[in-house]
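S.K.: What would the 3D arrangement of this be:
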Amino acid sequence: MSAGSNAPTIIKRKKVVAGGGHHGGAWKVAYADFVTAMMAFFMLMWLLNATTEQQRKGLADYFSPTIPVNRISGGGSGAFGGDNIFTEETLAQSGTGISAPSRSESETEADALAAAQVAALREIEAALLGQGGESMLSDQALRHIITRLTDEGLVIEIFDLPDVTLFVDDTVVPNPVIAEIAAIMARLFQTVRNGVAIEGHLSAESVLKVDNPVWELSTGRAAQMRLMLQSGGLDPMRIVRQTGAGDREPAMRDATAPRNNRIEVILLRSDR
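M.R.: Down below sits the predicted model:
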């Protein structure tokens, strides 16, 4: 175009449309929200299927407010009110009141009876062994005794020593040491009213005998202990059990050890 020409100047403007034409970018945000929602939905379905009721409750409590606002009962007295969260009454789905539930009278009495039983058995044990004072038994007799308190009662084991046996050879004839122990036990047992059980035990023979009357001998020795207790003043009606276990229940790993020759006298708990 020559200088000084009166022809109009034409300016061509190109319209640039951002976002890919008339679609724009909003659909991408909407799609992302949809995918996120679906992932959350499927995760929720998986959690419901893979967890227990207790675990689900724990998850719900995790997302619940730490201050108890409302489950089924409120804390006010208005239209939406209910019991106060500090009530002493038990509320459904919200546990008990502010205080722990009181124990029933029967449960309290049972606990007191059990404690009294244990205390009485401990006193018998202490008197027999001379705990906290002088024993009623001689030092020689005390060597043959051990005691233990179990759920069944106070178990008193009277056993052979390598140099002193409770009975004469393989008989039911008592030696003086077990006669002394039986007399003292009979006196102590008269201070309570608990039942008494007696068990006889023997050690195994190192060589198998053709005639080995372990059952008869263990039972006979248990019977002899019963007779000695009764002679010492124990009411026969308090004997509730008398058994002989033979050599089937050794106290030592070595079944032939003299320690397995023993009499177990059990002062039974009356609260069982």
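
S.K.: all contacts plus neighbour counts: C-alpha atoms, from now on.
M.R.: Fine.

S.K.: Could you report the neighbour count for I198?
M.R.: I198 is flanked by 24 other residues according to other Cα atoms under 10 Å.

S.K.: Could you double-check that it sits in contact with Q224?
M.R.: No - between I198 and Q224 there is no contact under Cα atoms under 8 Å: 10.0 Å.

S.K.: So for this structure, the centremost residue is which one?
M.R.: What sits nearest the mean C-alpha location of the chain, by Cα atoms, centre = their mean, is D151, with 12.8 Å.

S.K.: Run through the residues that contact that residue.
M.R.: Going by Cα atoms under 8 Å, 6 or more residues apart in numbering, D151 touches R269.

S.K.: Where do the helices of the stretch 151-272 of the chain begin and end?
M.R.: Counting by DSSP state H, counting those that start in this stretch, the stretch 151-272 of the chain has helices at residues 176-189, 214-231.

S.K.: any idea which of those is most buried?
M.R.: helix 214-231 (a mean of 20; mean count of other Cα atoms under 10 Å).

S.K.: Any chance you could list what contacts it?
M.R.: 170-172, 174, 179, 182-183, 185-186, 198-202, 236, 239, 242-247, 263.

S.K.: what's the angle from that helix to helix 176-189?
M.R.: 50 degrees (axes from the mean of the first three to the mean of the last three Cα atoms, to 10 degrees).

S.K.: Could you check how far R103 is from V118?
M.R.: As judged by Cα to Cα, to the nearest Å, R103 and V118 stand 21 Å apart.

S.K.: Those two: which is more packed in?
M.R.: Ranked by neighbour count (other Cα under 10 Å), R103 and V118 place V118 first, with 17 against 8.

S.K.: Looking at the helices of the stretch 151-272 of the chain, spot the one closest to N49.
M.R.: helix 214-231 (61.1 Å; Cα to Cα).

S.K.: Burial check on G78, number of neighbours?
M.R.: Count around G78 with other Cα under 10 Å applied: 8.

S.K.: which element is it on?
M.R.: Using DSSP states H and E, G78 maps to neither a helix nor a strand.

S.K.: Return the residues in contact with R259.
M.R.: Applying Cα under 8 Å, 6+ apart, the residues contacting R259 are F159, D160, L161, P162, S203, A251, M252.

S.K.: Let's compare: structure for the following, please.
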Amino acid sequence: MSKKNSNIIIVRKKKGHGHGHHGGSWKIAYADFMTAMMAFFLVMWLISQSSPEQRHSIAEYFNMPLHVALSQGNRSSLSESAIPGGGDDVVKQEGEIQKIDLRKIERNRDRKSLNKARENLEQIIQKDPRLSDFKSNLRLSMTEDGLLIQIVDSQERPMFKVGSKDLEPYMRDILNAMVPVLNQLPNRINLTGHTDSLPYARGEAGYSNWELSSDRANASRRALMAGGMDGNKFLRVIGMANTMSLADSTPDNPINRRISILVLYQDKEKSILQKDTLLQDLSAAAGDQKNNAGFNISNKTGE
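M.R.: Down below sits the predicted model:
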């Protein structure tokens, strides 16, 4: 055979390398995934250990980080740092971002105001001759509802004439001495009359301790107004008879014959007014239903 007619066949063989490792990129991806998972679980743990106020602050920071940065952390909470504990001193607590509870702020402001009023009254009791002789008859205390001022009887010094709503002259002096302090406060007051458990001479069916305690409360209200008290400061004037004896006293003890002046926290005042409004609405609705029922009955009768 001639060399010119022969075909040259070239066979190329590729050596197999198996699947190999495809490089090290998968390691980087895996490391990123594990880092993300660790960060996720760390965040979840921190959230579980933090208070609702702290979680709110963190969320608020990440919602508006630029605003916080531009204001240098100075927001409604007057924080000095955008990050809790931030600043030159890493353990510094002052200036940390906190959720602002307006009701709590108002209550704290109210508490300071009433505490100041209590201090003023205590000073007046010490210095004013109208009150200094009656220290044992005057009791001041802070309660969850406000500043409680109690003017109590003693066996030797009743504040009212026996079995009567008429005030003794020194009781008028005591009330008048309190008017300037009470008028300076924006808070309204509950004025309550109390008696001991001794039955009234005319019996429960007639004029009783209920009427007597109510009449004494109203007599005290009139005396306060005569001394210059603003009439709008009274929220409630009520009589409780002998239903609320003082602690560590027998029901017939003379100290249970007393007048209580409760200077209300302003949020407590709002709560009372809301409840009263609700009761008025319920009463009005009940009255409308009764009127409608009567109208329907009359219509049927007319038919």
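
S.K.: just to revisit the earlier point, any chance of the helices of the stretch 151-272 of structure 1 in TSV, with distance to I146 of structure 1 too?
M.R.: Output for the helices of the stretch 151-272 of structure 1, formatted as TSV (distance: least, Cα to Cα, whole Å):
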stretch	distance to I146 of structure 1
helix 176-189	12
helix 214-231	17
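
S.K.: Any idea which of those helices gets closest to R56 of structure 1?
M.R.: Nearest of these (Cα to Cα): helix 176-189, 57.6 Å.

S.K.: quick revisit: list the ones among the contacts of R259 of structure 1 that fall in strands.
M.R.: F159 (DSSP state E).

S.K.: can you give me the strands for the stretch 1-150 of structure 2?
M.R.: For the stretch 1-150 of structure 2, applying DSSP state E, counting those that start in this stretch gives strands covering 138-142, 146-152.

S.K.: Give me whichever of these is most buried.
M.R.: Comparing these by mean count of other Cα under 10 Å gives strand 146-152 as most buried, with a mean of 21.

S.K.: what span of structure 1 lines up against that strand?
M.R.: Counting by TM-score structural alignment, strand 146-152 of structure 2 falls onto residues 153-159 of structure 1.

S.K.: again with stretch 107-122 of structure 2
M.R.: The aligned range for stretch 107-122 of structure 2 is 114-129, by TM-score structural alignment.

S.K.: Other residues contacting that stretch?
M.R.: 132-133, 135-137, 142, 147, 149, 153-154, 184-185, 188-189, 192, 267, 269-271.

S.K.: Show the buried residues in the contacts of helix 214-231 of structure 1.
M.R.: Using 16 or more other Cα atoms under 10 Å as the burial test, those include 172, 174, 179, 182-183, 185-186, 198-202, 239, 242-247, 263 as buried.

S.K.: Which residue in structure 2 aligns with T256 of structure 1?
M.R.: By TM-score structural alignment, T256 of structure 1 lines up with D252.

S.K.: Go ahead and confirm that match touches Q155.
M.R.: No - between D252 of structure 2 and Q155 there is no contact under Cα under 8 Å: 11.3 Å.

S.K.: Comparing the two, which residue is more hemmed in?
M.R.: Neighbours around D252 of structure 2 and Q155, counted as other Cα under 10 Å, are more numerous at D252. The numbers are 15 against 8.

S.K.: Relative to R55 of structure 2, how far out is the more buried one?
M.R.: 55 Å.

S.K.: In structure 1, what residue corresponds to L279 of structure 2?
M.R.: The alignment leaves L279 of structure 2 without a partner in structure 1, by TM-score structural alignment.

S.K.: isn't there a helix covering L279 of structure 2?
M.R.: Yes - using DSSP: H, G, I helix; E, B strand; the rest coil, the assignment for L279 of structure 2 is a helix.

S.K.: what number of residues lie near it?
M.R.: L279 of structure 2: 12 neighbours (other Cα under 10 Å).

S.K.: Please pull up the equivalent of Q242 of structure 1 in structure 2.
M.R.: Match for Q242 of structure 1 (TM-score structural alignment): V237.

S.K.: Who are the contact partners of its match?
M.R.: N190, L191, T192, S214, A217, N218, R221.

S.K.: hmm, which two among those residues are most spread apart?
M.R.: So, these by Cα to Cα: farthest apart are N190 and S214, at 12.5 Å.

S.K.: Between the two, which contacts overlap?
M.R.: By Cα under 8 Å, 6+ apart, the residues touching both N190 of structure 2 and S214 are V237, I238.

S.K.: Could you export the strands of the stretch 1-150 of structure 2 as JSON lines, including distance to A201 of structure 2?
M.R.: Below are the strands of the stretch 1-150 of structure 2 laid out as JSON lines (distance: least, Cα to Cα, whole Å):
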{"stretch": "strand 138-142", "distance to A201 of structure 2": "28"}
{"stretch": "strand 146-152", "distance to A201 of structure 2": "21"}
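
S.K.: so which of those gets nearest E106 of structure 2?
M.R.: Checking the strands of the stretch 1-150 of structure 2 against E106 of structure 2 by Cα to Cα gives strand 146-152 as the closest, at 13.0 Å.

S.K.: Specify the angle between that closest one and helix 169-184 in degrees.
M.R.: Going by the same axes, to 10 degrees, strand 146-152 of structure 2 makes 170 degrees with helix 169-184.

S.K.: hmm, who's touching strand 146-152 of structure 2?
M.R.: Contacts of strand 146-152 of structure 2 (Cα under 8 Å, 6+ apart): 111, 114-115, 118, 137-142, 159, 254-265.
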